[in-house]
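Peer 1: my questions are about this predicted structure, shown below with the sequence.
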Amino acid sequence: MILAAAVTTNLVSLHMTGHGHGPKLAYVVLPTYLVAAWNLGAYHLPTLRSRLASVRSCLASLATAASFSLLAALAFSVIGSFSSRQTAFFLGLTAVGLTVFHWSVAAGLRRREHQTETKVILLGDDSVRSNRQRNVATTINVRARDWRPVEMDPNFLNDLSLAVADADRIVLSFRAFKEQQKWAKLLGELGFETELLEPGLAGLKPLALRYLDSTPTLVVSTGPLTLHKRALKRGFDLMLVLLAAPIIVPLIAVLSVLVRADSPGPAFFVQKRIGTNNRYFNCIKFRTMRVDLTDAAGNHLTERNDPRITRLGHFLRHTSLDELPQLWNVFMGQMSLVGPRPHALGASAEGALYWEVVPDYWHRHSMKPGLTGLAQIRGYRGPTEKKCDIESRVAADIEYIHTWSLWLDVKILFRTLRVLVHSNAF
């Protein structure tokens, strides 16, 4: 369609001006379009089956190719040699042609949808009978055909090759692993892509294949963030902590003196909490309670007008300033600026420990705990008097883990400034 548009533009130019100069942009648009369309999935079968998705992807690819071509022409100072009217006519004609073509292809594929579905052949021993309910085109029982995975018989290899010739996927299902291995090796040598059906892996959902020495291993779980993302998040934390240090360090020093002057005891309260991968760490806060009434395990969550809290402690908790010393935990890599808030071991809701209330509770510790988090900016703060209180917080924490981005951390930090003073902070 791009070539047809270029030829048509050339003929129109010849008819109107008497000079047949084809659109020079076409030389760059054509290869660039093919690369863009491939990367944008314009040729993927699911896209080609959908009229709107197919047209949208082809026009997006054309826009990408045209933009790149015009920028390249501008960079090499040859854009002045282009005829703007001719270029506009060529691109418009190309857009119309591609739209009509992709719309027609999608309509044709939808009418022949049964012919374009992935054809799966299940090949195995008597176990294939129990797999007939699976979405496969054909099942081949090698026992019924008296086939054995040997390479010495060209007639057998011909029959086998013909039987699986039209398959998009060949899946092997054998009770004996050694026999399955032999068939996989044989089909691989014949040039077929082969898969192994392992019902025992259904609940594990393998993610990738790796090797330990020469033995293959299946990756069945990964951390929420790649090494690159973890490094990016850590660098962001350190940068902000170091930039804020000239202001935060003197403020912490002043508040430390005030805490000690307000009531007898140390300025800081250190409590064992659950951190990354469920490892314990010592979380540091300003002491806001009387020393003789301090709850080290966190069995008794604070209440409104809690008699254990000191005069200054009320102010520190209400303004969230009691959390400032945790910047040291962030600096040491035990916490992050943004993440699920670390909980005390004895924290409970309606008399039940958090992990007894929420089955997915431990999943929230797959990332570093944070000074603030998605749950906090949504107002989930204060005591967990009802089970729904902790359920809402864990749901927000898991949502944050699954949708993490550096931009999300930035948004949470800015929105935290609006909820530092909160009615549930006591």
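Peer 2: It's in.
Peer 1: every contact and neighbour count from this point should use C-alpha atoms.
Peer 2: Will do.
Peer 1: which one's the longest helix in the protein?
Peer 2: For the chain, the longest helix by residue count, based on DSSP state H, is helix 227-262.
Peer 1: and the helix or strand just after that one, how far out from the chain middle?
Peer 2: Tracing the chain past helix 227-262, the next element assigned as helix or strand by DSSP states H and E is strand 268-274. From the chain centre to the centre of strand 268-274 is a distance of 32 Å (Cα atoms, centre = their mean, to the nearest Å).
Peer 1: now strand 268-274: buried residues?
Peer 2: Phe268, Phe269, Gln271, Lys272, Arg273, Ile274 (16 or more other Cα atoms under 10 Å).
Peer 1: ok, stretch 253-265 next?
Peer 2: Leu255, Ser256, Val259, Asp262, Ser263.
Peer 1: how about stretch 393-410?
Peer 2: Judged by neighbour count using 16+ other Cα under 10 Å, the buried positions of stretch 393-410 are Arg393, Val394, Ala395, Ala396, Asp397, Ile398, Tyr400, Ile401, Trp404, Asp409.
Peer 1: what ranges does this protein have for its strands?
Peer 2: 120-124, 138-141, 169-173, 194-196, 208-212, 215-219, 268-274, 280-286, 336-338, 348-349, 352-353, 370-372 (DSSP state E).
Peer 1: out of those strands, which one sits most buried?
Peer 2: Ranked by mean neighbour count, the strands of the chain are led by strand 336-338 with a mean of 26 (mean count of other Cα atoms under 10 Å).
Peer 1: in addition, the following structure is provided for comparison:
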Amino acid sequence: MPGDAARPHQASLPPAPRNGLVPSLERRRLQAYLLFVAMDGFILLASFSAIAAAYLGPGGDFAGVRQGAEPAFLLLPLFLTIALYNGTYSRAGLTDWRQAGAKAIAALAISAALLNFFAFFAKMNAEFSRVVFTAGIVLTGAVIVAMRRFLARRLTARWGRGAVNRLVIQAGGPKFSLPDSIHIDAREHGLRPDRADPASLNRLSQYLRNMDQIVVSSSRENRAAWAEVLKGTGLHGEVIDEATRAIGAVGVVKHDDIGMSSLLVSNGHLGLRARAMKRVFDLTISLAALIALSPVMMLTAAAIKLQDGGPIFFRQRRMGRGNGFFAIYKFRSMREDDSDGARSASRDDERITPVGRFIRRTSIDELPQLINVVKGDMSLVGPRPHALGSRAGEKLFWQVDRKYWQRHGLRPGITGLAQVRGFRGATDTEGDLSSRLDADLEYLNGWSLMRDVRILLRTVTVLVHERAF
């Protein structure tokens, strides 16, 4: 069993941080991006208006100033579109004012050239004041760079040079101090890369909550285990080591501050923009679905209650994003609870109630998971969350393939690529799991919003299936 040291006595361990070691910086970075967008738009409009007012002189009327500043209103959407795509509003740009300023100037120059190009063919050039347009561009660029410099210094002082939460886990490897990072000792906190122990992985996930980057300094014999665990976090993960094929590095990161290099063994599967799009999509569809399907859910709840008077919902602990535990909701379909899912349902399973057999076959039992989506535990589309005791043949799922934990890099889904390909129901053989795992990893490595839409549409055609027992 992997582990950099013997398991510490449980009673001596500090409690795992419920909400992470530090508050999340992701929301604050998003707020900063929105502030920069609003600020740049204001600077552009104000600069052109100021130049137009100064050029027309004290006697200029409001209509003349407005006409002189008119190009700014045409320039603004072009500038913001280009700036959003060329990286002006990026994480690096929050603390590196030179990079952010250079990209903003480039976006401003390109948008100005495009506006002139369109204006030439629309025969609008004569209506623009060349003096106001040129001076407005220059003043806008100068003020944007000055504001970037001022804000970058303020943000660097508050968030560090990288504007990220970075955790360094000392786990038996070389000791070092990385600036702008949180350092913890794995042994003191009971952190182990034990892929055979979901509880250990859940404990680690609580320390990784709200983190953007993880750097592990491990003993040589455990570096591969740490690499495998980090691949399932959905975070930027590094292992201090020389390049080796066994770890499967996807890049090398140089830390000049400490004179060391580390292997990049995992990347976040989705950037901030993609995660925001996916979350908005999830909330919009799931809230609408809860309203539209509420009659079906109420009838189902009544049928379950009238059948035997037992509880309506079934809650079970599952493994979610970053290998953390969460409680999944389903309509109860069995007479007995199976908290770990050690026994898969079979075709003639005596535990399944008559109502339960119908709602399982029609997938109605899955509808309460829309609540999990709203809570943020799950997504509409993603790898299906498995019960901790699930087996493929005679082996637990994670014993079949060491890549199993990598599927937890995104939020689990109500449906997924594996499900629409027909990989559902009981896992009687190891091959049943391997097919699902390959589909899950394919989904993680090729996500797009349109793919989620296609999977949802295809899910409708497989709601009723023969392998739902």
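Peer 2: Ah, there it is. Note that the structure is predicted; figures quoted are calculated from it, not measured.
Peer 1: got a TM-score for the two of them?
Peer 2: Superposed pair, TM-score by TM-score structural alignment, normalised by the length of the first structure: 0.52. Supporting alignment: 240 aligned residues with a Cα RMSD of 2.8 Å.
Peer 1: circling back to that earlier point, mind listing which of the buried residues of stretch 393-410 of the first structure are in helices?
Peer 2: Short answer: these in helices (DSSP H) are Arg393, Val394, Ala395, Ala396, Asp397, Ile398, Tyr400, Ile401, Asp409.
Peer 1: so how far is Val145 of the second structure from the residue positioned nearest the centre of the second structure?
Peer 2: Nearest to the mean C-alpha position of the second structure, counting by Cα atoms, centre = their mean, stands Arg275 at 4.6 Å. Look at Arg275 of the second structure and Val145 of the second structure: by Cα to Cα, to the nearest Å, they are 29 Å apart.
Peer 1: same check on Trp398 of the second structure?
Peer 2: Taking Cα to Cα, one finds Trp398 of the second structure at 52 Å from Val145 of the second structure.
Peer 1: in the first structure, what stretch matches stretch 441-461 of the second structure?
Peer 2: Under TM-score structural alignment, the match for stretch 441-461 of the second structure in the first structure covers residues 398-418.
Peer 1: chain neighbours aside, what residue packs nearest to Ile398 of the first structure?
Peer 2: Nearest residue to Ile398 of the first structure, sequence neighbours excluded (Cα to Cα, 6 or more residues apart in numbering): Arg364, at 5.7 Å.
Peer 1: cool, Leu406 of the first structure as well?
Peer 2: Excluding the flanking residues, the one nearest Leu406 of the first structure by Cα to Cα, 6+ apart is Lys233, at 6.8 Å.
Peer 1: roughly how far apart are the one you found and Val410 of the first structure?
Peer 2: 11 Å.
Peer 1: just give me the neighbour total for Asp377 of the second structure.
Peer 2: Using other Cα atoms under 10 Å, Asp377 of the second structure is surrounded by 21 other residues.
Peer 1: quick one: contacts for the equivalent of it over in the first structure?
Peer 2: Superposed on the first structure with TM-score structural alignment, Asp377 of the second structure falls opposite Gln334. Taking Cα atoms under 8 Å, 6 or more residues apart in numbering, we find Gln334 of the first structure in contact with Gly275, Thr276, Phe281, Lys368, Pro369.
Peer 1: could you check how far Gln334 of the first structure is from Gln326 of the first structure?
Peer 2: For Gln334 of the first structure, the distance to Gln326 of the first structure - Cα to Cα - is 9 Å.
Peer 1: with Leu201 of the first structure instead?
Peer 2: On the measure of Cα to Cα, Leu201 of the first structure and Gln326 of the first structure end up 42 Å apart.
Peer 1: looking at the two, which has the bigger crowd around it?
Peer 2: Per other Cα under 10 Å, whichever of Leu201 of the first structure and Gln326 has more neighbours is Gln326, with 21 against 11.
Peer 1: aligned partner of the residue nearest to Ile398 of the first structure in the second structure?
Peer 2: If you follow Arg364 of the first structure across to the second structure using TM-score structural alignment, you land on Arg407.
Peer 1: its match contacts Asp440, doesn't it?
Peer 2: Yes. Counting by Cα atoms under 8 Å, Arg407 of the second structure touches Asp440, with 6.2 Å between them.
Peer 1: overlap in contacts, the two.
Peer 2: Between them, Arg407 of the second structure and Asp440 share these contacting residues under Cα under 8 Å, 6+ apart: Pro383.
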